[in-house]
Structures are given as C-alpha cells and as structure tokens.
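Asks: I would like the atomic coordinates for the input below:
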Amino acid sequence: MASNNVVLITGANRGIGRQMAASLLLRPATTVIATVRDPAHELSKSLSDLPASEGSKIIVSVFDAKKGPDALLAALADAGIQHLNLVISNAGNSDAFRSVLETDPSALRDDFEVNAVGPFRLFQGCWPLLSKAETGSDKKFVLITSSVGSIAGMEEESFPGSRTAQARRRPTGSPRRLARSWRARGCKSASFTLGKWHFRTVCEHDTMKYN
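Replies: Predicted coordinates for the structure are as follows:
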C-alpha cells in the first residue's frame, strides 16, 4: 500500500467527482477512495465497475459532510489505508436556487454546514493520513468550488443562488490560507472553480433550463 498513490475524493458518485475518480483510476498504482452519501444508489454501486489501470483500485466509502469524517476514517483504517497523497473536497449541497426573500435561513445553515464547514472538517480529519505520505511526495488538499460563490463573478451569474452563494463564498479562500500555513509541512493546497456545469440541482430550477 505504501508504494501506491492514494487519493480521496468526496462526492464521487456523479458529475465532477465521478469523472475525476474515473480519470485517476486509469493511472497505474493508484488507489481511489470514492465517497458517497448513499452506497445503495445505483450510481454509487456502479463506481466499482469503472475501468482501472494495473495496480489501481477503487474503494467506495460512505461520507456525510454534515457529520464529519470520523466514520470515513474508521472505514479507511479497516480497509488498510495508512496514508493519503491527495484529498479532493468535492462534495457540496444545494437543493434550491432562490432569491434572498425566498430563502429559508435553516436551509442556508444546512448548505453552510456542508459547503463551508465540511472542507474544514475534512482537512482536519485527513491530516494525520496526509502527514504519513512518503517522504519526498507531495501532500495535496484540493477544494472544488463554484463560480456562484465568487464575488468578482456576481455580475456574470444570471440566476438566483442566495443559499449557494453564501455557503460557497466562505471556503473559496481557505486553500490559499492552508497553502501558506502548512507549506513548511509539505502540504500544497488549492481551490478550483470549474466553470458552469450542468449540475442536476441547477438544471432543475425554472430559471436554468438547458437545451
């Protein structure tokens, strides 16, 4: 296990997370830990069918960003995972794109718990495994964020997203702070906004019907 590159991706059952898992599995000697909220869902089950390169494999594990990574870390220990080289915090949540007046504060709090607090919990929980990566190898923590949370991009967005914007805005600068604070420990951190994707939750909103 020590010679393998071990990558953990949250929210890997669909969309961006799934594609990253599929791409990384095609690299040799790579263990991909793909986390899902519902392991019984057909998309979660089908992760095990993704093609893998020689010496590579996928481990599907349960992770709920609202509850923190304790159960996930216990499952990784049971699976014999002793280190992590890369953690990709991709899991996010927002089931509505509404204006400020239509937004339920409790729903905003739920989104904040997943999208803003979740990555902090994930880094804190995964650091012991990241710190055990082989000497000389990079330790990386990557946050997948959204342009909806961008202050500079507010004028470019054409749909209401009060909940998502507030919740996504908080973690966007976190990797930059992590990069400065943990550079001496060999940890690299970055955030990526991958543009406008046809997310299921976005496409279902009346103002965002795609052809």
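Asks: from here on, contacts and neighbour counts on C-alpha atoms
Replies: OK.
Asks: show me where this protein has helices.
Replies: Along the chain, counting by DSSP state H, helices occupy 15-25, 42-45, 70-78, 105-112, 118-130, 162-169, 174-182, 200-203.
Asks: okay, the ones you listed, which one's buried deepest?
Replies: Mean neighbour count (mean count of other C-alpha atoms under 10 Å) peaks for helix 162-169 among those, with a mean of 23.
Asks: Can you tell me what sits against that one?
Replies: If you take C-alpha atoms under 8 Å, 6 or more residues apart in numbering as the criterion, helix 162-169 is touched by 93-94, 96-100, 103, 107-108, 111-112, 115-116, 145-146, 148-151.
Asks: hang on, the earlier thing: so for residue 36, which of the helices of the chain sits nearest?
Replies: Smallest distance to residue 36 across the helices of the chain (C-alpha to C-alpha): 6.6 Å, for helix 42-45.
Asks: One more, please, to line up against the first structure:
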Amino acid sequence: MAQDIQSEIPDGGRRVALVTGAARGIGLATARRFLAEGWRVALLDIDEERLARTVEDLADPDAVLALPGDVADAATVFAAFETLSRRFGRLDALVNNAGTAVFKPILETTPEEWRRVLDVNLTGPFLCAQAAAPLMSEAGGGAVVNITSISGLRASTLRVAYGTSKAALAHLTRQQAVEFAGLGVRVNAIAPGPVDTAMAKEVHSPEIRADYHDAIPLNRYGLEEEIAEAVFFLCSEKSAYITGQTLAVDGGFDAAGIGLPTLRRDRNR
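Replies: Coordinates of the predicted model:
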C-alpha cells in the first residue's frame, strides 16, 4: 500500500507529515501509522527529553525529524516548520494533536490556567496550520487533522477550559476548511472519546472507568491505534472529498443519551 501512495506523487518523493504532541500517546501512535505507510514524519513536542527518547526508539533517522518546542509560541512554530522544509522539502499532512488540560471547577480555574489551555489547544493549531498551509500548497495540496475531543461536543465535569478550547477548535476546523480549500488543503477533526492513554490510566480511577464503560455503547475505552487509523484515513486520498468535518471516534459515547446504560441493562435481563 505504501508503494501505491508514494507512486501518486509526481516528483517520486516520500510524503511528509508533521504531528504535534508526538512524543507519546495518540501523537506517537499516529506518527507510527504514517511511518508504516512509508511517509517521513516530523514530531513536534514540548517535552524535549521524552521526544529524544521517542525518536531514538523509532530508529529511523532518515525518515524521522525531532522538533522540540511549544505549539503556543509563534516564533517556535514557524521556526519548526522552516526546519522541516529544509530537511524534507515538502509537507503533505499536519496533525494538531498537542493538548493540555486542567481539571477544576469553573470557580477554581485561574485566569492563567484558562489562558494556557486555550493557548495550547486552540492557538497552537491556529499557528501550526498557518505555517503548514503554504508548504502544502507548494506540494500540490494536503490535509490537516485537528484532534478535538468528545468534551468539545458535550459538556464534561471539571473541564471548562479544556471543553471550551476543543469546542472552539471544532469551529476553527470548519473555518480553516473553508479558507484553505482554495490552496488544495483539506481540514477535518477527530473527536476522541475515552482512550486508553497513559494519562487516562493515571487520572481515571476504577470507578471513573466503570462509569465510562456504562456510558459507552461499545462498553470499552478506545485504543491509541484506533484514533491513529482514523487520522490516517482523513490524511489519505480515500477521504479526498471530505473537509470541514468532525468525526467522533468514541465507541458511540456522543450518540448515547441519558438513561441508555439502564435501558441496555434492562434489555439484557
């Protein structure tokens, strides 16, 4: 399959993706998915030490580029894309995965915490897409995938900054899709539901996990690799007529209404 994808590129070069927040979790799974298809991948992450270990573990120096930096800092973002351009000479896909969260009630969330969450989760994708779109246009077009969240589609307890930032990112996705279409750049979003990431394992108690299982029709957490598959689809030619959309990859979590877990249990009696 990798050969089929690469053969469609006029200059015979390998396609290039940049993934933010790529040192672990969904970002790393996504980077691995691109590499498996023969793409070259740039990994941008604020955790420089973890990023260095990740790149070493990937063990593919010709195809992998480490870009340490904060997506919320404009100078850092544009410098990173310049480095990518010099190294790989093109850009075909951008995955805005980097994110942060604060789990506090509204009345306890500080202005500083609010600003930081919105800076990373909303301003970061804005800046990265600004830097990416011209490079993609030069290569004949490309795709952007913004990682939002099910928390941007429905309100979640203790996630005022996080949920608001992800809801805004869903609208930014539509705005980017409309404006970048003329450049040959498609923009879509993935809204993951509960995913079995390292962070989820740290902060989700057994009781919380049980609650999620009850609320998710498929009755389980998603896998990082399942999110990566959806991302890769939206960056491939198979989604060539899809833009401006948010795809919930959530086991049916967003589709389920209040009381459905009880109805399912009653039905199975």
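Asks: how about the helices of the first structure, which one is nearest residue 56 of the first structure?
Replies: Ranking the helices of the first structure by proximity to residue 56 of the first structure (C-alpha to C-alpha) places helix 15-25 first, at 6.1 Å.
Asks: Buried ones from the contacts of helix 162-169 of the first structure, can you make that a PyMOL selection?
Replies: Selecting only the buried entries of the contacts of helix 162-169 of the first structure in PyMOL, with 16 or more other C-alpha atoms under 10 Å as the criterion:
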select buried, resi 93+94+96+97+98+108+111+112+115+116+145+146+148+149+150
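Asks: circling back: quick one: the helices of the first structure as a markdown table, columns for distance to residue 59 of the first structure too.
Replies: Below are those laid out as a markdown table (distance: least, C-alpha to C-alpha, whole Å):
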| stretch | distance to residue 59 of the first structure |
| --- | --- |
| helix 15-25 | 10 |
| helix 42-45 | 11 |
| helix 70-78 | 9 |
| helix 105-112 | 27 |
| helix 118-130 | 16 |
| helix 162-169 | 28 |
| helix 174-182 | 26 |
| helix 200-203 | 25 |
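Asks: need the strands for the stretch 101-250 of the second structure, in chain order.
Replies: Counting by DSSP state E, counting those that start in this stretch, the stretch 101-250 of the second structure has strands at residues 142-147, 185-192, 246-249.
Asks: Centroid-nearest residue for the first structure?
Replies: With distances taken as C-alpha atoms, centre = their mean, residue 90 lies nearest the centre of the first structure, 1.6 Å away.
Asks: give me every residue that touches that residue.
Replies: 9, 10, 11, 12, 16, 17, 143, 144, 145.
Asks: which one in the second structure is aligned with it?
Replies: Under the alignment (TM-score structural alignment), residue 90 of the first structure pairs with residue 97 in the second structure.
Asks: Please report how far the closest residue to residue 198 of the second structure other than its chain neighbours lies from residue 195 of the second structure.
Replies: Nearest non-adjacent residue to residue 198 of the second structure, counting by C-alpha to C-alpha, 6 or more residues apart in numbering: residue 25, 6.8 Å away. As judged by C-alpha to C-alpha, to the nearest Å, residue 25 of the second structure and residue 195 of the second structure stand 10 Å apart.
Asks: shared neighbours, the two?
Replies: residue 224.
Asks: quick one on the thing from earlier: and the contacts of residue 90 of the first structure, which is closest to residue 55 of the first structure?
Replies: Distance to residue 55 of the first structure across the contacts of residue 90 of the first structure (C-alpha to C-alpha) is lowest for residue 9, with 18.6 Å.
Asks: From residue 19 of the first structure, how far off is the alignment partner in the first structure of residue 19 of the second structure?
Replies: The alignment partner of residue 19 of the second structure in the first structure, by TM-score structural alignment, is residue 9. The spacing between residue 9 of the first structure and residue 19 of the first structure, counted by C-alpha to C-alpha, is 11 Å.
Asks: And residue 42 of the first structure, by the same measure?
Replies: For residue 42 of the first structure, the distance to residue 19 of the first structure - C-alpha to C-alpha - is 16 Å.
Asks: ok so, going back, quickly list what's touching both of residue 9 and residue 19 of the first structure.
Replies: Overlap of the contact sets of residue 9 of the first structure and residue 19 (by C-alpha under 8 Å, 6+ apart) is empty.
Asks: Map residue 43 of the second structure across to the first structure for me.
Replies: Counting by TM-score structural alignment, residue 43 of the second structure corresponds to residue 34 in the first structure.
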